[in-house]
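Chemist: please work out how this folds:
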Amino acid sequence: MIYALFADMAVADNGSRQGKVRLTKWYSPYTQKERSKVIRELSGVILTRGPKLCNFVEWRGYKVVYKRYASLYFCMCIDQEDNELEILEIIHHYVEILDRYFGSVCELDLIFNFHKAYYILDEILIAGELQESSKKTVARLIAAQDSLVETAKEQASSISNIIAQATK
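Modeler: So this is what the prediction gives:
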């Protein structure tokens, strides 16, 4: 089972390691203080590792699986007995879907469209388990969600116009 996902422990262009986490999803209960401590510790562990080292780290009785895509890091914390390669594939699957949706996903996409990134993640994983492995299905669900949002915006806009005209 996946316990947590952290995305975008950013590495600045000048090479400094900032460790700003832009997206987190917790599948186990932790207090805010514990979450901050976990993020700080894992950021320190992952960002200091060399690029040619293995993408799996043992940490506090768990395994941490991470993958770097350009300046973005995606990291998942799993049980010791879970398959690391399967989790690496889930990370890659998530990034491919993000790339399809955003064009080429970057830190700004995760900052300004975090709700979409979370929605996509929720279509792939439920309660820390893989729910949907088909990229086409996820893309279709995201398109349907976007269509619903646009319809709701149009309806809200037309209602606002009606109210504005009525109050004149």
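
Chemist: CA atoms for contacts and neighbours, from now on please.
Modeler: Will do.

Chemist: just checking, what packs against the longest helix seen in the chain?
Modeler: Using DSSP state H, we find that the single longest helix of the chain is helix 135-166. Other elements packing on helix 135-166 under the criterion 3 or more Cα pairs under 8 Å, 6 or more residues apart in numbering; DSSP states H and E are helix 84-102, helix 114-124.

Chemist: and Ala10, how many residues sit next to it?
Modeler: 23 (other Cα atoms under 10 Å).

Chemist: separation between it and Leu108?
Modeler: Ala10 is 11 Å from Leu108, where distance means Cα to Cα, to the nearest Å.

Chemist: with Asn83 instead?
Modeler: Per Cα to Cα, Asn83 is found 31 Å from Leu108.

Chemist: returning to that earlier point: out of the helices and strands packed on helix 135-166, the one nearest Phe56 is which?
Modeler: helix 84-102 (7.2 Å; Cα to Cα).

Chemist: for Glu132, list the residues it contacts.
Modeler: Glu123, Ile124, Leu125, Val138 (Cα atoms under 8 Å, 6 or more residues apart in numbering).

Chemist: surely the last one is in contact with Ile120?
Modeler: Yep, that's Val138 we're talking about. Yes: contact criterion Cα atoms under 8 Å: Val138 and Ile120 qualify, at 7.3 Å.

Chemist: structure for this one too, so we can compare:
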Amino acid sequence: MQFMLLFSRQGKLRLQKWYVPLSDKERKKISRDLVQTILARKPKMCSFLEWRDLKIVYKRYASLYFCCAVEDQDNELITLEIIHRYVELLDKYFGSVCELDIIFNFEKAYFILDEFLLGGEAQETSKKNVLKAIEQADLLQERLSWGNHTFNYNLNDAC
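Modeler: Here you go, the predicted structure:
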């Protein structure tokens, strides 16, 4: 996979993950062109399209489009399944994910994606294992923030 984009029906980019080195200018142009191309397509059209030297696979879930660019030899159906698995993971974590969850918890959306995909390849196909890793990271983060809170509190008591 070359990259993944999440964007709204209004064309607002909500998440972008690039697995190939490109300049910011190239990324912006690709994002703009692809968002316009996909939003211009009719809902009943195929979710696969040839674009430049890549295959674009996209799927709309509620108000968000999930779009992946893969190389010519990659399987579109597997890519569609990867998109679906990511949506399932987001749903499990957020409880029926919506655009606002992505906007206000973008760091968690990226973290979930990074637990699932590594370098554009699925590293863990088990939803259960990915969710367990996310839960463990949340617990660790909670402990660390609780530890910092206790540390700050003790410093304030000492003064």
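
Chemist: work out the TM-score between the chains.
Modeler: For this chain pair, the superposition-based TM-score is 0.98 by TM-score structural alignment, normalised by the length of the second structure; 159 aligned residues with a Cα RMSD of 0.7 Å.

Chemist: coming back round to it: and Asn83 and Leu108 of the first structure? Which one has more around it.
Modeler: Asn83 (13 against 10).

Chemist: hmm, back to that, mutual contacts of Val138 and Ile120 of the first structure, please.
Modeler: Common neighbours of Val138 of the first structure and Ile120, using Cα under 8 Å, 6+ apart, are Ile97.

Chemist: rewinding a little: now, which of the contacts of Glu132 of the first structure sits nearest Ile2 of the first structure?
Modeler: Among these, and counting by Cα to Cα, the member closest to Ile2 of the first structure is Leu125, at 9.1 Å.

Chemist: wait, what's in contact with the closest one?
Modeler: Gln131, Glu132.

Chemist: distance check, it against Ile46 of the first structure.
Modeler: Leu125 of the first structure sits 23 Å away from Ile46 of the first structure, going by Cα to Cα.

Chemist: next: Ile2 of the first structure.
Modeler: 17 Å.

Chemist: and what of Thr151 of the first structure?
Modeler: From Thr151 of the first structure across to Ile46 of the first structure, the span is 42 Å (Cα to Cα).

Chemist: cool, and Leu53 of the first structure?
Modeler: The value you get for Leu53 of the first structure to Ile46 of the first structure, if Cα to Cα is used, is 10 Å.

Chemist: and the residue mapped onto Ser157 of the first structure from the second structure, how many neighbours?
Modeler: Aligned counterpart of Ser157 of the first structure in the second structure: His149 (TM-score structural alignment). Using other Cα under 10 Å, His149 of the second structure has 12 neighbouring residues.

Chemist: do the same with Gln145 of the first structure
Modeler: A count of nearby residues for Gln145 of the first structure, using other Cα under 10 Å, gives 14.

Chemist: map it onto the second structure.
Modeler: Superposed on the second structure with TM-score structural alignment, Gln145 of the first structure falls opposite Ala137.

Chemist: and that match, how far from Leu90 of the second structure?
Modeler: Taking Cα to Cα, one finds Ala137 of the second structure at 15 Å from Leu90 of the second structure.

Chemist: check which residues of stretch 67-77 of the first structure are buried.
Modeler: Buried residues in stretch 67-77 of the first structure, counting neighbours by 16 or more other Cα atoms under 10 Å, are found at Lys67, Arg68, Leu72, Tyr73, Phe74, Cys75, Met76, Cys77.

Chemist: how about Leu88 of the first structure: what's its closest non-neighbour residue?
Modeler: Closest residue in space to Leu88 of the first structure, ignoring its immediate chain neighbours: Val65 at 6.6 Å, by Cα to Cα, 6 or more residues apart in numbering.

Chemist: contact partners for that neighbour?
Modeler: Val65 of the first structure is in contact with Asn55, Phe56, Val57, Cys75, Met76, Cys77, Ile78, Glu84, Ile87, Leu88, counting by Cα under 8 Å, 6+ apart.

Chemist: out of the residues you listed, which are inside strands?
Modeler: Under the assignment DSSP state E, the contacts of Val65 of the first structure contribute Phe56, Val57, Cys75, Met76, Cys77, Ile78 to strands.

Chemist: which residue is the nearest non-sequential neighbour of the residue mapped onto the fifth one from the second structure?
Modeler: Spelled out, that is Cys77 of the first structure. In the second structure, the residue matched to Cys77 of the first structure (TM-score structural alignment) is Ala69. Spatial nearest neighbour of Ala69 of the second structure, chain neighbours left out: Ile56 (4.6 Å); criterion: Cα to Cα, 6+ apart.
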